[in-house]
Every structure is written in C-alpha cells, then in structure tokens.
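Participant: Need a 3D model of the following:
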Amino acid sequence: MSLNEPVKRVAIIGCGGSGKTTIGRRIAAALGTTITHLDAVYYDDEWNKLSQDKFAQIQHELVAADRWVIDGNYAGTLPIRLHRATHVIFLDLPATTCLWGIAQRRWRYRGGQHDNGVYDTINWGFIKYIWGYRKTMAPRVRTLLAEHGNDAQILIATSRRAANRLTDELERAAR
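Facilitator: So this is what the prediction gives:
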C-alpha cells in the first residue's frame, strides 16, 4: 500500500467489535494526539443521547483541528468527518470476527465503563446490529465514502490481519 498524502486526520469506521478503538489508539499515539470515541461524545454515563444538532456541532469543532483520530460510525454525521479526513479506515470485518471482538471486550472490562469513557453495553439489539452490519450498514457506509470521501485516502480492511497491516503502515507514515 502506498499512502498518497501525510497522515494527519484519520476517521475510523466499522462495526462494533471490529477494532476501531485499538487501531485508533495506535494511530493517535503515532500522530502525537488523542483519540476521540464518538460513543463517549454521543452518550452520557447513563446512555442518554445528545441532540443531533449538538452532536454535529461537536464534530465540526473536532474536525477543525490540524490532527485528529476519531472512531465511530454514526452514518448521519459521517460526511462531517469525511470532508476533513486525510485518511479513512473502514473495518469491514465478518460478523463472527466482530462478535468475538465484543466478547473479548466484555471479558477485558467485565462490563461497566472503559478507560476511554465508553460503557460496555451488550444486548440483543447490539448483537443483531453486528450480525446484520455488512448487509445493512456497510453498503450505506460505502455510499457515503463514495459521495463524501473524495479528498481522503480510503483504506478498507476485511480481516484483522489486513487491519493490522494498514495500521502498521499508517503508524510508520505518521511518525
């Protein structure tokens, strides 16, 4: 893989359990910045949601920075991130891989709040979302990438191994 431009602003998208946070931490460290988890922005500690206007406003403020790493889906506000991103990582992993990822996360955090402010919430609706992500959400994400991601280098990983290779490359380029 050859990177077209310097790594400065990275949007990471993918199903729950796909590894967005792990990859985001690595890239943020290489860039000398912090990672923003959109779940921690969108939900408070009792899982109450922000209004869409406020959520969009916060993202406009976040992407105005020269360097950032933001992980999260939120297709409704994805164009905000795409318009400023230099690189987009789309983790389009199989449902079984993502379900294993959330099982590992559950084991690691034992439920409750992660160190990044995100709460570990696994319920039947979340499992169904993960199982159907590639059929329902992935096509929508691909459409948004095609419509709004023209100025970013789009990097798609369909396996953990491919995701790790992309991350290694981005880390080297960011330093």
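
Participant: only C-alpha atoms for contact and neighbour calcs from this point on.
Facilitator: Will do.

Participant: Any buried residues in stretch 95-107, and which?
Facilitator: By 16 or more other CA atoms under 10 Å, the buried positions in stretch 95-107 come out as 95, 97-99, 101-102, 105-106.

Participant: I'd like those written out as TSV, with distance to I23 and secondary structure added.
Facilitator: Formatted as TSV, these follow (distance: CA to CA, whole Å; DSSP: H, G, I helix; E, B strand; the rest coil):
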residue	distance to I23	secondary structure
A95	18	helix
T97	15	helix
C98	14	helix
L99	17	helix
G101	13	helix
I102	15	helix
R105	14	helix
R106	18	helix
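
Participant: thinking R134 is in contact with D92, fair?
Facilitator: Yes - using CA atoms under 8 Å, R134 is in contact with D92, at 7.2 Å.

Participant: of the two, who's got more company?
Facilitator: Applying other CA atoms under 10 Å to R134 and D92 shows that D92 carries more neighbours, namely 22 against 18.

Participant: what's the longest helix along the chain in contact with?
Facilitator: If you go by DSSP state H, the chain has its longest helix at helix 124-148. If you take CA atoms under 8 Å, 6 or more residues apart in numbering as the criterion, helix 124-148 is touched by 15-16, 75, 78-79, 82-83, 92, 94-96, 98-99, 154.

Participant: To check against the first, give me the structure of this:
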Amino acid sequence: MKKILIIGSGGAGKSTLARELGTILGLEVIHLDAWYWNPGWVETPKTQWQSIIQDLTRRESWIMDGNYSGTLDIRLSVADTVIFLDFPRLLCLSRVIKRRFMYVRQSRPDMASNCPERLNWEFLKYIWSYPILRRPGILEKLSQVTPNQQALILRKQTELRGLLQKISPYSD
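Facilitator: The predicted model follows:
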C-alpha cells in the first residue's frame, strides 16, 4: 500500500480516513480539495487541474482523497489500493451538516485557505443523488482494476474499523 486512493460521497469520511491512514502508514496525505479550490472558492482551470493531478500521482507514495471524476481515471491508473467508502446517503448528509456547524466561517483542515465551510442546496443534491448517479460508474471502474491493484468497497463503519485495525501496527 504505497499509493492509496480514497473515494466516496461527500460526508463519507474520505479526509478523515486519509489522515488516519497517513498516521498509521507514515505516507503523505493529499487532500484534493486543498489542491482544487483556490481562496474564495475559485476553481482551478481544467487544463491546470489535469497537470496538477499528473504531478501529484507521480510522487513515490501517497494517500489521496477526493472524487473529481474528470481525473479519476488518471488516479486509478497509478493507485495500488482504492478504497471506496460506499456509505448510506443519510449518514453522509448528517456528517456534512455536522461538519458545517463545526467549521462555521472557517476552512476545514483539508480544504484550501479562505474557503470557509459552506452548505448549499447543490451540494446536498449531489450527496443525495450520489448512489444513483455516481456509484454505478465507480463500481464499474473498480470491477476493472488490474491484478496489481486492490479495490476495497466499504459499506459499514464496522468494515472501516476492521480495515484500520488490520493495518495498524498496534492491533493485536
């Protein structure tokens, strides 16, 4: 596990898992939101974003969290491990709402500076429709991973805790 990609709906816990794995494995954590968004919620232009992703994926090892479907194929092609947090949408929605109140008028640690946490109808619709509109395509891509890759689809918190226990040097 040297190049780990974490994907899933907003609020699934991608960034939290990335931080936990980074601590356990001692790998660099790359939060794509921090690279994509510029101060004031300004998006990175598409051509520049492609170049950034190419550069980031060339690094020797990493844990990378984020969706960004336009660059998913690039990241999938170099990741040795893909973790798909396939959690229920109500759980994801509740986490996003909780996160909004945790970071009132401030940026999350995994976000670019001067991008205070926000909650809008568009993002809530994205989370609600994720299982219908995004999940099938992700599952299709994960069914095509090479023999050198592993795809882990976690649907429950107990599965996530089990994974962390399995790879933690402090587990029994």
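
Participant: okay if I get the buried residues of stretch 95-107 of structure 1 as CSV plus distance to V10 of structure 1?
Facilitator: Converted to CSV, these look like this (distance: CA to CA, whole Å):
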residue, distance to V10 of structure 1
A95, 24
T97, 23
C98, 21
L99, 24
G101, 22
I102, 23
R105, 23
R106, 26
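
Participant: From the residues you listed, pick the one nearest T36 of structure 1.
Facilitator: Nearest to T36 of structure 1 among those is R105, at 18.1 Å by CA to CA.

Participant: Please say which position in structure 2 the closest one maps to.
Facilitator: Applying TM-score structural alignment, one finds that R105 of structure 1 aligns to R99 in structure 2.

Participant: any chance you could map the helices in structure 1?
Facilitator: Using DSSP H, the helices of structure 1 run over residues 20-31, 38-42, 52-63, 78-84, 95-109, 124-148, 160-174.

Participant: would CSV of the ones you listed with distance to V69 of structure 1 be doable?
Facilitator: Listed next are the helices of structure 1 as CSV, based on distance: least, CA to CA, whole Å:
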stretch, distance to V69 of structure 1
helix 20-31, 6
helix 38-42, 11
helix 52-63, 9
helix 78-84, 10
helix 95-109, 21
helix 124-148, 17
helix 160-174, 12
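
Participant: Compare these and give me the one nearest N116 of structure 1.
Facilitator: Ranking these by distance to N116 of structure 1, with CA to CA as the measure, places helix 38-42 first at 7.5 Å.

Participant: now what about the closest one, what contacts it?
Facilitator: 49-50, 55, 70-73, 116-118.

Participant: List buried members of those residues by neighbour count.
Facilitator: 55, 70-73, 118.

Participant: ok, so of those, who is nearest G32 of structure 1?
Facilitator: I70 (13.7 Å).

Participant: which position in structure 2 aligns with the closest one?
Facilitator: The pairwise alignment with structure 2 assigns I70 of structure 1 to M64, based on TM-score structural alignment.

Participant: Check G24 of structure 1 too.
Facilitator: Under the alignment (TM-score structural alignment), G24 of structure 1 pairs with A18 of structure 2.

Participant: measure that match to I7 of structure 2 for me?
Facilitator: Computed as CA to CA, to the nearest Å, the A18 of structure 2 to I7 of structure 2 distance reads 10 Å.

Participant: Quick check: neighbours shared by the two?
Facilitator: In terms of CA under 8 Å, 6+ apart, A18 of structure 2 and I7 are both contacted by the residues D65.
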